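J.: Sharing a model that was predicted from the sequence below.
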Amino acid sequence: MSAILSADDLNDFISPGVACIKPIETLPAQSQDNTNAYEVTTEEKAAASQPPPPASISLTDCLACSGCVTSAEAVLVSLQSHTEVLTTLDAHRSLRAPYVPNTINGTNGHSHEGKLFVASVSPQARASLAAVFSVSEAEAGNMIAQLLSGPSGLRAGGHNGSDFTWVIDTNVMREACLVAAADEVATALAPNSANPLSKPGTEGAIDTTPKQPILTSACPGWICYAEKTHPYVLPHLSRLKSPQALTGTLVKSVLAQRYNVSPSSIWHVAVMPCFDKKLEASRSELTSSAWLPNHNASQEPVRDVDCVITARELLHLATARGINFASLPRTPLTETHRTPFPDQKLDAFLFPPSRPTNHDEVAGSSGGYLHHILQTYQAQNPGSSISVSRGRNADVVEYSLVRGPETIIRAARFYGFRNIQNLVRRLKPPKASRLPGGKTGVSRRPGGAAAGAGEGVKEYAYVEVMACPGGCTNGGGQIKVQEVDHVRAQQGLQSTNGDVPAPKPGPKEQKEWLGRVDEAYFSGSDREDEKTHADADEEMRDVGTNNDTCAADMINRISTTKINDIIAHWSHITKVDKQSLLYTSFRRVESNVGKKVSDMERVAGLAVTVGGGW
């Protein structure tokens, strides 16, 4: 278990209903002496025998078990930690372009042990560090890049002097996700859209179209919860990959093709705000088997994201190497320290001259999926306006795009598990009455829901679902208010309260701290607006779009034409279809947890396990 993780730190944690079932029952080891095989063993002899070895549990095992509901990362998340990052850097030398193909072939000493190291950083993690060190989100991003790739960062220490060749802002890939999400919703809701009924067991398949209401799939805590406890919502889940997963797919598919190396020679770490992102990286669907051409089933698939660490773990990473994070330069890396990505078009996309900005506060701190979809529909319906209505609390908000008396589209935002549980209960299909002569498809409304509540939820076209109350800036891996003074003291900085001892922080102080993190998250939006708009016309000229279509094409400062052109180029150079690159699948997770098993079935199962029988 991670040294910095406990259930108390996780605001998306639901206590497991039962103990972990992964450690299987074992029989005592067979005796090697010549004692009678039919002798009855006494309790004293059985107690003296060697105990079975401890079971080995991985994150993949957690995903295949429904014993826990969420936050399964509480079991052995040390497999993905800052220690794993340092161990990998010390075990492999950084491969440098343009000598990568030769070094992989072994013509340059021990080069077969080298790896291409790539990092991606989320804006929420940058905002957490920005609030702690009283800098802007952009400056926090520069400090992270200096740590991971700068001359005074990780390369200054370690066994091999290895560091990360590329540090990618996931805001870039988030723009691709937003455009793809809007396309997915438009396709699914089109009047002539062919949406056949899925076969049993294929409700979450990659080649199926989600049904209304479409639910976001970017939050792994929510996905884990849905797959294990409410599989009936699988047909509603968006098939789109998250920015973390999409970045991993792009990095490994392009580098493997351009340098003619195996995906296993590329090592990708993601800095995220949430511990559940470690679970997402462990999904078997998010591996090279999904996109690698001519993939051999006998080959072990390579994960698109090898390791996920959080903002807190990033500071541990610096401390372990004796680096004072607060003293790192707040300026961007110079061009002399930057290696171009091995494709000119993708290099310009991943590392643009002006930094991609977060959306306005109205879009929220979780990527802005819902906001972008509403803005897309509004651009297609001139004269329409967005009506906002708060629900039972601040984490439930309803949106309607209206034009006069007409309602064009309805959507909603549900954050936090208490609200999510209310949502999924209303989506639960009715059961047929078991009474003789009872009506088919009628059941008591769950949770005492008012009449029409379920139908109202089903009228939503899109629902943005996030496990953490307040959104992704409140992720379990972010730095909490009670940790701020300790972190600052470790970095040689003054406490936020000066020399006055601060009282023990409570929910009020944590809420105020989250407000500061949100302020840092949105800090770059206004400053970058003017520059972004000035570059808009130039971007339109680059993709061949005239001024007449510019207004409809630019949604929230994102060019739909440009993004679609990038995706088409990505698909062309890797020879992988768009579906395999952008989308993924979900599946129902079943287990025997909570099911009654007779003693005879249990004994028979043990007998089969050890090769016995009746």
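T.: Everything's here; your move. All values derive from a computational prediction rather than experimental measurement. Residues are numbered from 1 along each chain as shown.
J.: From now on I want contacts and neighbour counts done on CA atoms only, so please keep to that.
T.: Noted.
J.: Quick test: name the residue nearest the centre of this protein.
T.: The residue lying closest to the centre of the chain (CA atoms, centre = their mean) is Lys277, at 4.2 Å.
J.: all strands in the stretch 151-300 of the chain, in order from the N-terminus.
T.: Ranges of strands within the stretch 151-300 of the chain are 166-169, 214-215, 266-272, based on DSSP state E, counting those that start in this stretch.
J.: Dump those strands to TSV, plus mean neighbour count and distance to Ser288.
T.: What follows is those, written out as TSV (neighbours: other CA atoms under 10 Å; distance: least, CA to CA, whole Å):
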stretch	mean neighbour count	distance to Ser288
strand 166-169	22	20
strand 214-215	27	26
strand 266-272	26	12
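J.: this is the comparison structure:
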Amino acid sequence: MSAILSADDLSDFITPSVACIKPVETLPANPSGDNELEISFNSESKPTPAPPAEISLTDCLACSGCVTSAEAVLVSMQSHAEVLSELDSGPALRLCGNTTGTGIDIENLDQGGRIYVASVSPQSRASIAATFKVTEREAGYMIEQLLSGPKGIKNRAVYRNGFQWVVDTNIARETCLVLGAEEVVGSMIAGTGETKQPTKPILTSSCPGWICYAEKTHPHILPHLSRLKSPQALMGTLLKTSLSRTLGISPDRIWHVAIMPCFDKKLEASREELTDAAWEGAGTRGVRDVDCVITSKELLMLAESRKVDFAKLPRTPLPYMPFPEPKLNSFLFPSSRRRRNKVPAAGTSGGNLYYILQYYASRHEGATVETARGRNADVLEYTVTSATGETLLKAARYYGFRNIQNLVRRLKPARPSRMPGGKPIGSARKAGGKATGPDYSYVEVMACPGGCTNGGGQIKVDDPVIIGQAIGEVKPGPQEQKEWLAQVDEAYFSGEESAEDESIPDSRDDVIDGISPSYIKDTLAHWATTTGLDLDRLAYTSYREVISDVGKNIGETERVIQIASKEGGGW
């Protein structure tokens, strides 16, 4: 899906479907104003023009046919231009320590200003790192300098507005890994856990392209989806809830942009389940937890729009104002600035599956993890085996649209036979009535072949910024793109080692793959307590079946695959 959102191949740019579920609701004007049942035959009277249709991005997600059009419009609405427009809309809220040293004062509160915060994904940092030949950590500092530094975008801004905080989504990712592992363990023990458990096998829910595909075309998959929010969504909720509660301001006074490797993340940000209405329990449309998403490629466009030479930005960290909530400050900005993208076996999509395997193996002394390749490089199967050879857990990784199709086909429930006494029909049943679907406990599903570093919003080898660095006039092809992706993957794992990198708060002794589950859970409990909100609302979400005709027409699926192959990455 990421590739489709490039919009190059769309021929129905803003042409609504005849099945649009958001019609213009207008009533005929009353001619006389006296009798509402009176009919006028005056042919000279001009018809009252209908007001323009107002269709929100949330409506577009629930549309019955204009998916490509809606997503193309969404791409244009969430862009670097929107970021600049927002920053120039008025003076930002200024945060400063008060004279008594007991808290934070807010300036410009009466002028309608906002606090600007940004979150950056490690895949986007890797894309920038490969482009400018720096480490992933240095790329993060360059992005921080662009968004908040004196030589960045605020140097030429109308109100000199920049981002108050730039946070690393790896922090939210660590939280998702711990909660995801507990979700899998809970699903294996009936009746456990504080939240309703998904059906086995649990399927990753952090890829929005995959989620949209499941909601629109395979509703039988929805009970299997992990209820966890993605790192992007969880970070948005964390920032909006903690800042609004601590500073005593409305969530709409906080504006959050996320820098992601994938255009589909724009779709995720527009979901009504990911607004303050969800965690406040208001039941009405609210303020988004993530106001705007821009991709790695759009980040360079952001710099170019303000005449900032990205390559010349400092590669050092900026001093920052502490987050107003002390415990969350140490969580969001650990003193060691540690990172966790160090194990290639974890993959470049966050390491959900890898952490679950390590977590489960740590609960069984002597357990080992075995790996087997599936039908291609984007399908891997894993088995956690006890010291005695007993199989404790089976899991798998499915990347790419073709492999996803095979997975959902295997999970499709059997249809009852129309013949009296006949056995169920379908790929999920053997002749003897037993299931042939995968017996996995967990499957990591990602729409992009190769994982998130190959997202549709990443900088490609044929982009001008890359071609300008190349020697010669050879046009990059598929092999060059493959080699380029290897460089991005290498940058993703390029963190410098240091003694601080291995430090864990409070010297916890339950560390698994560099993450302390007890520390994460203590922080989550503190977050829920300080905001007065239930953790189930803060960290979990829901999904719904979307009635859609997309992908059901003969030949349409093949066209989708052709576009994806042409664009590179995505679906």
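T.: That came in fine, so what should we check first? All values derive from a computational prediction rather than experimental measurement.
J.: Just give the TM-score of the two.
T.: Overlay of the two chains. TM-score (TM-score structural alignment, normalised by the length of structure 2): 0.85; 534 aligned residues with a CA RMSD of 3.5 Å.
J.: follow-up on the earlier one: could you list every residue that touches the residue nearest to the centre of structure 1?
T.: For Lys277 of structure 1, the residues meeting the contact criterion (CA atoms under 8 Å, 6 or more residues apart in numbering) are 219-221, 308.
J.: Which one of the strands of the stretch 151-300 of structure 1 lies nearest to Ser2 of structure 1?
T.: Distances from Ser2 of structure 1 to each of those were compared by CA to CA, and the smallest falls on strand 266-272, at 15.5 Å.
J.: Could you tell me where that closest one falls in structure 2?
T.: Across structure 2, the stretch matching strand 266-272 of structure 1 (TM-score structural alignment) is residues 254-260.
J.: Run a quick neighbour tally on the corresponding residue of structure 2 for Met143 of structure 1.
T.: In structure 2, the residue paired with Met143 of structure 1 according to TM-score structural alignment is Met142. Taking other CA atoms under 10 Å as the neighbour definition, Met142 of structure 2 ends up with a count of 27.
J.: who's in contact with the residue lying closest to Met142 of structure 2 once chain neighbours are set aside?
T.: If you skip the residues right next to it in sequence, Met142 of structure 2 has Arg315 as its closest partner in space, 5.3 Å away by CA to CA, 6 or more residues apart in numbering. Shown in contact with Arg315 of structure 2 (CA under 8 Å, 6+ apart): 138-139, 141-142, 145.
J.: One more: Cys452 of structure 2?
T.: With contact set as CA under 8 Å, 6+ apart, Cys452 of structure 2 has these partners: 123, 261-262, 348-349, 446.
J.: hmm, try it at 10 Å
T.: With contacts defined as CA atoms under 10 Å, 6 or more residues apart in numbering, the neighbours of Cys452 of structure 2 are 122-124, 207, 260-262, 347-350, 399, 446, 458, 489, 569-570.
J.: residue in structure 1 matching it?
T.: Residue correspondence, TM-score structural alignment: Cys452 of structure 2 in this structure matches Cys472 in structure 1.
J.: From Val457 of structure 1, how far out is the residue nearest to the centre of structure 1?
T.: According to CA to CA, to the nearest Å, Lys277 of structure 1 and Val457 of structure 1 sit 28 Å apart.
J.: for structure 2, longest strand please?
T.: For structure 2, the longest strand by residue count, based on DSSP state E, is strand 391-399.
J.: And Glu490 of structure 2, what's its match in structure 1?
T.: Taking TM-score structural alignment as the alignment basis, one finds that Glu490 of structure 2 is matched in structure 1 by Glu519.
J.: pretty sure that match contacts Ser136?
T.: Yes: using CA atoms under 10 Å as the test, Glu519 of structure 1 is close enough to Ser136 to be in contact (9.5 Å).
J.: Neighbour count for those two, which is higher?
T.: The neighbour comparison of Glu519 of structure 1 against Ser136 (other CA under 10 Å) goes to Ser136, with 21 against 17.
J.: now that one, nearest residue through space, not along the chain?
T.: Here the residue nearest Ser136 of structure 1, using CA to CA, 6+ apart, is Ala130, at 5.5 Å.
J.: Relative to structure 2, which residues correspond to the helix or strand hosting that neighbour?
T.: When secondary structure is defined by DSSP states H and E, Ala130 of structure 1 falls within helix 123-133. Helix 123-133 of structure 1 falls opposite residues 122-132 of structure 2 when the two are matched by TM-score structural alignment.
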